[in-house]
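**Student:** predicted structure and sequence below. I'll ask about it afterward.
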Amino acid sequence: MRIVISGGGTGGHIYPALALIKEIKKVNKEATFIYIGTDNGLESKIVPRDNIPFKSITISGFKRKISFDNVKTIFRFLKGTADAKKLIKDFNADVVIGTGGYVCGPVVFAAAKLKIPTLIHEQNSVPGLTNKFLSRYVDKVAICFEEAKAFFPNEKVVYTGNPRASEVLHRNGDEGRRSIGLSNDKKTVLIVGGSRGARPINDAFLEVLPEAGKRDYQFLYVTGEVHYEKVMNEVNKLGNPSNIFIRPFIHNMPEVLAAIDLIVARAGATTLAEVTALGLPSILIPSPYVTNNHQEKNANALSKNGAALVRLEKELDGQQLLTDIDDILLNQSKWEKMHLASKQLGKQDAAKVLYEVINQLAKRNH
């Protein structure tokens, strides 16, 4: 099977694609891939590290407001489609997959025009412009949240979940604890604001750091590299409690997630896929700075099923955050209910389900 995958811009589009590639390689040793992205996107740095052949096209996203830049984007789209057609033909692709971001627009559109089977994967509860556009042309639309179904042609939709979830399953929590120096006999809460951190979450936790230092459980607090120095200056003034472990970034997140009992985080699709795969209870603080406010909608999908507590950034303060953590971590009955609800949402092996859909599409091409 010869597969073209395209997706870029953010890790939320790239990491599910890489997880899917890994799963397909496990079950189909003969499968070969090329990944099409942009040279200036995050994918150009991440994908080659996994030894996946990487090709690039030039494309930019549409502005949501009327802009002359959109005229340029139309011309780039036409040129990108032509370039993608050549790459797809030269590779002799059996199926083409888009995992989101504007780069997959011309790639998946080109494949559809070449009559090659196509699939797009939507990670969020509210799709972006590119996937809404492509849904008219593709054969299948894979979704992770039932709420996304309403945005796509019903007959094309298949619920798969996020293949990134498979990355955290069967990881060694002991290894995660050792890598940080966490105690084995204390419950652990992870506080993280995404790969770059989140200042409002940092500010809220710093408010109650001395009080948090008196708890019998432990904290792993990830500041984000850009905030780390400033946070540590404040922490040193406040006494640097021994039950609070502070890091700028976590490189082995799957192992660390397997070691914790509760997570405080944003509500990006990749994070929620990992959280539900492990059945972790969560306190979610959606970023209000994302397209269509999709993180709040993602978070509410977990909350309504009892798997998460949602706090909006505008109502966040340190005392409320610490109270919320206490209410879940120190109440075993509540923790168990949230754990089971989270696990129920993440029970499907998304990578395997997606592979079956892709396999059927590829067979149709022969």
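**Tutor:** Received it, and whenever you're ready, just let me know what you need. Numbers count the residues shown, from 1 in each chain.

**Student:** switch to C-alpha atoms for all contacts and neighbour counts from now on
**Tutor:** Fine.

**Student:** quick one: distance of whatever helix or strand residue 22 lives in to the chain centre.
**Tutor:** Element membership for residue 22 (DSSP states H and E) is helix 11-27. In terms of Cα atoms, centre = their mean, to the nearest Å, the centre of helix 11-27 is found 12 Å from the chain centre.

**Student:** which stretches in the stretch 1-150 of the chain count as helices?
**Tutor:** 11-27, 43-46, 69-91, 104-113, 129-134 (DSSP state H, counting those that start in this stretch).

**Student:** how about residues contacting the last one?
**Tutor:** The set of residues that contact helix 129-134 without belonging to it, under Cα atoms under 8 Å, 6 or more residues apart in numbering, is 100, 101, 102, 104, 105, 108, 109, 120, 122, 151, 152.

**Student:** hmm, try it at 7 Å
**Tutor:** 100, 101, 102, 105, 109, 120 (Cα atoms under 7 Å, 6 or more residues apart in numbering).

**Student:** nearest residue to residue 138 in space, please, no chain neighbours.
**Tutor:** residue 118 (5.1 Å; Cα to Cα, 6 or more residues apart in numbering).

**Student:** which parts of stretch 130-146 are buried?
**Tutor:** Buried residues in stretch 130-146, counted by 16 or more other Cα atoms under 10 Å: 130-132, 134-135, 137-145.

**Student:** swap in stretch 338-353?
**Tutor:** Under 16+ other Cα under 10 Å, the buried positions of stretch 338-353 are 338-346, 348-353.

**Student:** got another one to weigh against that:
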Amino acid sequence: MTSILLAGGGTTGHISPMLAIGRELRETHLDRDVIALGTADGLEADIVPRAGFELLTIDKVPMPRSIGASALKFPKRFADTISDVKRIIADRDVEAVVGVGGYVCPPAFIAAKQAKIPLIVHEANAKPGMANRLGAVLTKPGMVGVTFPDTKLRNSTLVGMPMPTEITALDRSDSTQRQAWRADLGLRDDRPVLVVTGGSSGAQRINDAFLAAAPVCQDKGVQVLHITGAGKDDALREAAAELPDYHVVDYVDGMHRAYAVADLLVARSGAATVSEATVVGVPALYVPLAIGNGEQRLNAAGSVRAGASLLVDNADFTASTVTEQILPLVTDGARLDAMHRAALGLAYPTNAATTMATIVTRALRG
């Protein structure tokens, strides 16, 4: 059987859209295997098999940041990973490669080009990463999908963020469903809910600020659902043990439930988070991660301009941000409603996975 190879990983920001595209491809290409390429030590090693996809792995070979032993070894190691992908393409009769970013994408992109098979790229962030900039150069016009309208990337078209149907179909106006999910998450239905998350890796700056402000949240009658990330922040968990309305969890199974119960979201501004929160209309305050290419600040820019969210720099996010900005906002129904309407007014695409699958089909037909 012929195959379509998904390439990406490292963060849930890459893995989540990759899996959404993969699920759609399975529905539209029943005569082909849909398999994934990642590394053995990335988050994809756990998430991808749990999602029901076969994961093949190659070595992670990051681009050297300085001259040294690793820089001298890089050319051969990188060439070896390209050869590894070419063997996978031959052994599994791969007809197309779909890349979303991460360490495995550069060798996968070059291998696809050398094997003369279609290459399709999805860029999640407003500012493209190095891997997808390479992929965009190696592919054909119309074969690159981007999430945000302002993203500048060769051969690209606006498709939006591929996301689970549980999110695209979410109706936050369904009070019965919201009430049921609040009960499932241990939340009361008579107090505003503040959802705090730093993503799969957590966010220490956010955690520290809420550790100091947690008692004030309780005193102000605000419930907090704080998603810390796996094994993060025992100090916060210990403090919350004395606060019945402050709930600390490693993760929430199905983020659509967290979006549904939230009156306000405090989060990093990863592309998936911004896209999902905007599509479902959750008012948000974003704290961009202060590393990388500055993409997180740019991811939130359109939402902030529209009035759907606020942005506070990581260095400026403290306990006073919580007490002076966040708590007054989460109890201001009129302002939250205006932010909700502004988010929905941005009309972010909700059919990105379907659009990406259509692009793959068009590429396969030549």
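**Tutor:** Alright, I've got the coordinates. Since we're looking at a predicted model, the values are computed, not measured.

**Student:** out of the contacts of helix 129-134 of structure 1, which are buried?
**Tutor:** 100, 101, 102, 105, 109, 120.

**Student:** where do the strands sit along the stretch 51-200 of structure 1?
**Tutor:** 54-56, 95-98, 118-122, 140-143, 157-159, 188-192 (DSSP state E, counting those that start in this stretch).

**Student:** dump these to CSV, plus distance to residue 63 of structure 1.
**Tutor:** Conversion of the strands of the stretch 51-200 of structure 1 to CSV gives the following (distance: least, Cα to Cα, whole Å):
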stretch, distance to residue 63 of structure 1
strand 54-56, 22
strand 95-98, 20
strand 118-122, 20
strand 140-143, 24
strand 157-159, 27
strand 188-192, 30
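
**Student:** residue 217 of structure 1: which of the ones you listed is closest?
**Tutor:** Closest of the strands of the stretch 51-200 of structure 1 to residue 217 of structure 1 is strand 188-192, at 6.0 Å (criterion: Cα to Cα).

**Student:** now do the buried residues in that closest one.
**Tutor:** 188, 189, 190, 191, 192.

**Student:** what span of structure 2 is it aligned with?
**Tutor:** Aligning strand 188-192 of structure 1 against structure 2 (TM-score structural alignment) gives residues 193-197.

**Student:** touching that stretch from outside, list them.
**Tutor:** 222-228, 258, 261-267, 330.

**Student:** ok, which pair from the residues you listed is furthest apart?
**Tutor:** It's 228 and 330 that sit farthest apart of the contacts of stretch 193-197 of structure 2, by Cα to Cα, at 19.7 Å.

**Student:** in terms of helices and strands, where is residue 224 of structure 1?
**Tutor:** Using DSSP H and E, no helix or strand contains residue 224 of structure 1.

**Student:** and it, what's its match in structure 2?
**Tutor:** If you follow residue 224 of structure 1 across to structure 2 using TM-score structural alignment, you land on residue 229.

**Student:** I'd say that match and residue 252 touch.
**Tutor:** No: with contact defined as Cα atoms under 7 Å, residue 229 of structure 2 does not count as touching residue 252 (9.5 Å).

**Student:** contacts only, for residue 160 of structure 2.
**Tutor:** 146, 147, 148, 348, 349, 350, 352.

**Student:** now residue 222 of structure 2
**Tutor:** 191, 192, 193, 194.

**Student:** gap between the first one and residue 282 of structure 2?
**Tutor:** Between residue 191 of structure 2 and residue 282 of structure 2 the computed distance is 17 Å (Cα to Cα, to the nearest Å).

**Student:** for the two, indicate the residue with more neighbours.
**Tutor:** residue 282 (28 against 15; other Cα atoms under 10 Å).

**Student:** find the nearest non-adjacent residue to the more buried one, please.
**Tutor:** residue 340 (5.8 Å).

**Student:** residues contacting the one you found?
**Tutor:** Residue 340 of structure 2 touches 281, 282, 283, 308, counting by Cα under 7 Å, 6+ apart.

**Student:** same thing with residue 254 of structure 1?
**Tutor:** So residue 254 of structure 1 contacts 167, 168, 171 (Cα under 7 Å, 6+ apart).

**Student:** take those residues and write them to TSV, including neighbour count and distance to residue 63 of structure 1.
**Tutor:** Formatted as TSV, the contacts of residue 254 of structure 1 follow (neighbours: other Cα atoms under 10 Å; distance: Cα to Cα, whole Å):
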residue	neighbour count	distance to residue 63 of structure 1
167	22	34
168	19	35
171	18	41
